[in-house]
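[1] give me a model of this one.
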Amino acid sequence: MSTTQNKTQPTEASVQAHLDVIDDPVRREDCANLVELMREESGCEPVMWSNIIGFGTYHYRYDSGREGDFMRVGFANRKTALTIYIMSGFDAHPNLMNKLGKYKTGKSCLYVKQLEDIDVDVLRRLVRQSLDAMAEKYGPEQGTI
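    Have a look, this model is predicted:
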């Protein structure tokens, strides 16, 4: 079993204080809207994981023995884009991805300049399907860490 701890850990920092210092009013509103969308879909309250706003948790264990806890869904306000963490990835959602709008992806990261660039209803369905996939793989949400 690996004893290496993830760099990204939940903190006691205030989500609202994090949102309040976002200078750009459009970005601040986009982040507030993402908090509400993810709160509604996850049924969990937001928690700061370093500079990421996360919802829910799951415990993973790799074949290598490394294990830990991480958020089920979340997002971060980055300089060039909103980074939305869809932990199930995107391969299982081609129809939704085709309807989403203007974005880029990484392995589990969806990069969006602003919510206006995408269909938020499609994003909501993507978040919901990802949460459902996480529940199937890791079990239901067990509360917060």
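
[2] CA only for contacts and neighbour counts going forward, please
    OK.

[3] now do the strands in the chain.
    Applying DSSP state E to the chain gives strands spanning 46-49, 52-61, 67-77, 82-86, 104-105, 109-112.

[4] can you list the ones you listed in a markdown table and add distance to residue 136 and mean neighbour count?
    Shown next, in a markdown table, are the strands of the chain (distance: least, Cα to Cα, whole Å; neighbours: other Cα atoms under 10 Å):
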| stretch | distance to residue 136 | mean neighbour count |
| --- | --- | --- |
| strand 46-49 | 22 | 23 |
| strand 52-61 | 11 | 21 |
| strand 67-77 | 12 | 21 |
| strand 82-86 | 15 | 23 |
| strand 104-105 | 23 | 14 |
| strand 109-112 | 20 | 19 |
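
[5] nearest to residue 31, out of those strands?
    strand 67-77 (7.3 Å; Cα to Cα).

[6] what's that closest one packed up against?
    Contacts defined by 3 or more Cα pairs under 8 Å, 6 or more residues apart in numbering; DSSP states H and E place strand 67-77 against helix 25-42, strand 52-61, strand 82-86, helix 120-138.

[7] ranking those by burial, who's on top?
    Among the helices and strands packed on strand 67-77, strand 82-86 has the highest mean neighbour count (mean count of other Cα atoms under 10 Å), at a mean of 23.

[8] what's the first-to-last distance across stretch 15-24?
    17 Å (Cα to Cα, to the nearest Å).

[9] quick one: buried residues of that stretch?
    15, 19 (16 or more other Cα atoms under 10 Å).

[10] quick one more, to check against the first:
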Amino acid sequence: MYELKTKENNQSVLEFIENVESPKKREDAYRLLDIFSDVTGYKAKMWGPSMIGFGKYHYKYASGHEGDAPLVGFSPRKAKISLYFAPGESKRDELLKRFGKHTTGKACVYINKVADIDEEVLKELIAASVEFLRELYPSTAE
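    Predicted coordinates for the structure are as follows:
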């Protein structure tokens, strides 16, 4: 059976950020920590070795695969900063048009630095993603 790698753990978020090699990425990680915390109202938790997540929900797919995931999160990776939002959230594409310099994956939005994006649009993306997942998984979103 498939073992999910990205699980909530007790690793220190601040310690993780302090170990980010690039001083600029470290500064951006602290800024994102403030924004995500303020918008969600959740305490940051580490998910796996490198994702900082906020809140959580339990998902179950038609295939039977199920697990827990953060409602939203980010990871200050070496190449780019990954921002994690709900895939399928309908407002996402419209908001991304006003977001600033980024690239996208299925669930991720990648940025080079916080200065490249509109922080107000980031706040809207976070709020829309949390709202979407709370509606999709009402009994498990915390």
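
[11] TM between them?
    The TM-score (TM-score structural alignment, normalised by the length of structure 2) is 0.91; 141 aligned residues with a Cα RMSD of 1.7 Å.

[12] coming back round to it: any chance of the strands of structure 1 in CSV, with distance to residue 24 of structure 1 too?
    Output for the strands of structure 1, formatted as CSV (distance: least, Cα to Cα, whole Å):
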stretch, distance to residue 24 of structure 1
strand 46-49, 20
strand 52-61, 18
strand 67-77, 11
strand 82-86, 13
strand 104-105, 21
strand 109-112, 15
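
[13] spit out the contact partners of the residue lying closest to residue 82 of structure 1 once chain neighbours are set aside.
    Closest residue to residue 82 of structure 1 apart from its sequence neighbours, by Cα to Cα, 6 or more residues apart in numbering: residue 112 at 5.2 Å. The contact partners of residue 112 of structure 1, by Cα atoms under 8 Å, 6 or more residues apart in numbering, come to 81-84, 102-104, 118.

[14] ok, residue 67 of structure 2 next?
    4, 58-60.

[15] map residue 46 of structure 2 onto structure 1.
    Aligned counterpart of residue 46 of structure 2 in structure 1: residue 48 (TM-score structural alignment).

[16] quick one: contacts for the residue nearest to residue 129 of structure 2 when sequence neighbours are not counted?
    Excluding the flanking residues, the one nearest residue 129 of structure 2 by Cα to Cα, 6+ apart is residue 86, at 5.2 Å. With contacts defined as Cα under 8 Å, 6+ apart, the neighbours of residue 86 of structure 2 are 71-72, 107, 129-130, 132-133.

[17] gap between residue 86 of structure 2 and residue 11 of structure 2?
    Counting by Cα to Cα, the gap from residue 86 of structure 2 to residue 11 of structure 2 is 24 Å.

[18] and if you look at residue 28 of structure 2?
    20 Å.

[19] ok, now residue 30 of structure 2?
    Relative to residue 11 of structure 2, and taking Cα to Cα, residue 30 of structure 2 is found at 16 Å.

[20] cool, and residue 70 of structure 2?
    Residue 70 of structure 2 is 15 Å from residue 11 of structure 2, by Cα to Cα.

[21] same question, residue 134 of structure 2
    Residue 134 of structure 2 is 26 Å from residue 11 of structure 2, by Cα to Cα.

[22] just residue 120 of structure 2 next, same as before
    29 Å.

[23] same deal with residue 79 of structure 2?
    Distance from residue 79 of structure 2 to residue 11 of structure 2, by Cα to Cα: 22 Å.

[24] among these two, which residue is more densely surrounded?
    residue 11 (14 against 10; other Cα atoms under 10 Å).

[25] quick check: closest non-adjacent residue to that one.
    residue 46 (6.0 Å).

[26] didn't that neighbour look like it was pressed against residue 15?
    No. Residue 46 of structure 2 lies out of contact with residue 15 (Cα atoms under 8 Å); the separation is 10.4 Å.
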